[in-house]
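Novice: make a model of this:
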Amino acid sequence: MQRAIGRRRNRKAFLAAAIVVIAVVVVRTQVIDSVTVTSDSMEPTVCRGDTLALARGQGSQGISRDDIVTFSSPSDGDLAIKRVVATAGHRVAIKDAQLEVDGIAVDEPYVDHASIDGVYFGPVTVPADTVFVMGDNRERSIDSRVYGPIPVSQVTGRLLWRLSSACEDQVGGS
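Specialist: From the prediction side, this is the model:
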């Protein structure tokens, strides 16, 4: 009788462990992904070498201004990470390094405006079902200013949190 009870407990423990493993695999492959950043286009917000957790498969689901998203770069096909600065219907312009959306200056404390002083762009209106993305490191970012707005259907993830940061490692040289 004791053996039968022990076997049932072992089966229940095994079943519980199997369910946990399956749940982790499903979450990891369908819901959350992790990536390591290979570009400096989002510095200082996200640094080269940072490991990030992303909500997968965003598509058109709830993308809004200021979200940091991933997609396949139209310029080289590599995974790109950029900030959404405008969504469908917004009018985007840069006037002497200052981003304007619908004629209103956007406060961007993470952008080094001195590095892009004298830069002008647009204005352009973001088409339906697309987002306009730019890197925080505007001087070094290849983004929607070059390849145009990104279809929301091509957005593959949205930043949830930073798992590890390489930013501190880069301060003072590298």
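Novice: alpha carbons only for contacts and neighbour counts from here, please
Specialist: Noted.
Novice: since we're on the residue nearest to Q98 when sequence neighbours are not counted, how many residues are nearby?
Specialist: Setting aside the residues directly before and after it, Q98 is nearest to A105 in space (Cα to Cα, 6 or more residues apart in numbering), at 6.6 Å. Neighbour count of A105, defined by other Cα atoms under 10 Å: 13.
Novice: now for the residue nearest in space to the middle of the chain: which residues touch it?
Specialist: Nearest to the geometric centre of the chain sits V69, at 2.6 Å (Cα atoms, centre = their mean). Residues near V69 by Cα atoms under 8 Å, 6 or more residues apart in numbering: 81-84, 155-159.
Novice: same thing but 7 Å
Specialist: 81-83, 155, 157-159 (Cα atoms under 7 Å, 6 or more residues apart in numbering).
Novice: and it, how far from R28?
Specialist: From V69 over to R28 the distance is 18 Å, taken as Cα to Cα, to the nearest Å.
Novice: equivalent analysis for S64, please.
Specialist: From S64 to R28 the distance is 24 Å (Cα to Cα).
Novice: also this sequence, please, to line up against the first:
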Amino acid sequence: MPFQLKESIRANKGFLAFLLLFGIFRTAVADWNPIPSGSMRPNLLEGDVVFVNRLAYDVKVPLTDISLAHTGDPQRGDVVTFSSPEDGTRLIKRIAALPGDTVELRGERLLINGRQADYTVIGNAVEHMAPLGDLQALHLREHSGTADYRIQVLPQVTAMRDFGPVTVPADSYLMLGDNRDNSGDSRVFGTVPRNLLIGRAERILVSADIKGNWAPRTERIGMSLRQVAHAE
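Specialist: Modelled structure (predicted):
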């Protein structure tokens, strides 16, 4: 190792140690996830950055999918980040079904083990989708078992409104986006093995209108995802 490089490392060893510890913290303890698309509307918006608890379900060897210990069980309705089983891309969706569940969609309506979720109409909104322009969106409250949250449907869009039935394999989960007609989820890439779960999204850290003028959405900063899912 050249003398100058050795001296540089020695002079900056405190900073290098900080970077190492920060990297371990982010890959094993806590993380953040920017929301780049509208697949989780109306709950998560483009420009939100969410806090992800990497210890919610497993303690993993940093930088790997190897679990050292289970710390909790994923629940129906949890919003989670995970690596796509299709290509490894990091995604964020909601757990719709658990291991052993038989799940299907019939005309947008979710059925778990033959029992249909309950729905309440919340209201209407407008979503802009290129190249289609402004579309009417319908906001609904979906109540499935103990899980209760808002979803959005886009009646003007051609989408996969019928799916299944499929039975979720052991140690796997079925994911759906809250924006049901504009989400690439388990209807496309299948169920997600537990070892691909990264963590549970719990809170919005910061938010800005990246599709508009980049103004901060101060009212969303610090909101828990439970608060967001129960907003009207």
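Novice: TM between them?
Specialist: The TM-score (TM-score structural alignment, normalised by the length of the first structure) is 0.74; 149 aligned residues with a Cα RMSD of 2.6 Å.
Novice: the helices in the second structure, which residues?
Specialist: For the second structure, applying DSSP state H gives helices covering 3-11, 13-28, 186-189, 225-229.
Novice: okay if I get the contacts of V69 of the first structure as a markdown table plus neighbour count and distance to G57 of the first structure?
Specialist: Converted to a markdown table, the contacts of V69 of the first structure look like this (neighbours: other Cα atoms under 10 Å; distance: Cα to Cα, whole Å):
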| residue | neighbour count | distance to G57 of the first structure |
| --- | --- | --- |
| I81 | 28 | 14 |
| K82 | 26 | 16 |
| R83 | 23 | 16 |
| V155 | 23 | 7 |
| G157 | 23 | 5 |
| R158 | 26 | 8 |
| L159 | 21 | 12 |
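Novice: related to what we said a few turns ago, quick check: nearest residue in space to the residue nearest to the centre of the first structure, chain neighbours excluded?
Specialist: Per Cα to Cα, 6+ apart, closest to V69 of the first structure is R158, 4.4 Å.
Novice: one more: S83 of the second structure?
Specialist: R90 (4.6 Å).
Novice: same check, this time on A114 of the first structure
Specialist: That would be A97: by Cα to Cα, 6+ apart, it lies 7.8 Å from A114 of the first structure.
Novice: residues near the aligned residue in the second structure for the one you found, how many?
Specialist: Under the alignment by TM-score structural alignment, A97 of the first structure pairs with E108 in the second structure. The number of residues packed near E108 of the second structure is 16, by other Cα under 10 Å.
Novice: can you verify my assumption that E108 of the second structure contacts A159?
Specialist: No - assessed by Cα atoms under 7 Å, E108 of the second structure is found out of contact with A159, at 9.5 Å.
Novice: give the aligned equivalent of V131 of the first structure in the second structure.
Specialist: Checking TM-score structural alignment: V131 of the first structure goes with Y173.
Novice: just to check, its match is in contact with V192?
Specialist: Yes - taking Cα under 7 Å as the definition, Y173 of the second structure is a contact partner of V192 at 5.2 Å.
Novice: higher neighbour count, those two?
Specialist: Legend: neighbour count by other Cα under 10 Å for Y173 of the second structure and V192, higher for Y173 (27 against 23).
Novice: I appreciate the help and will end here.
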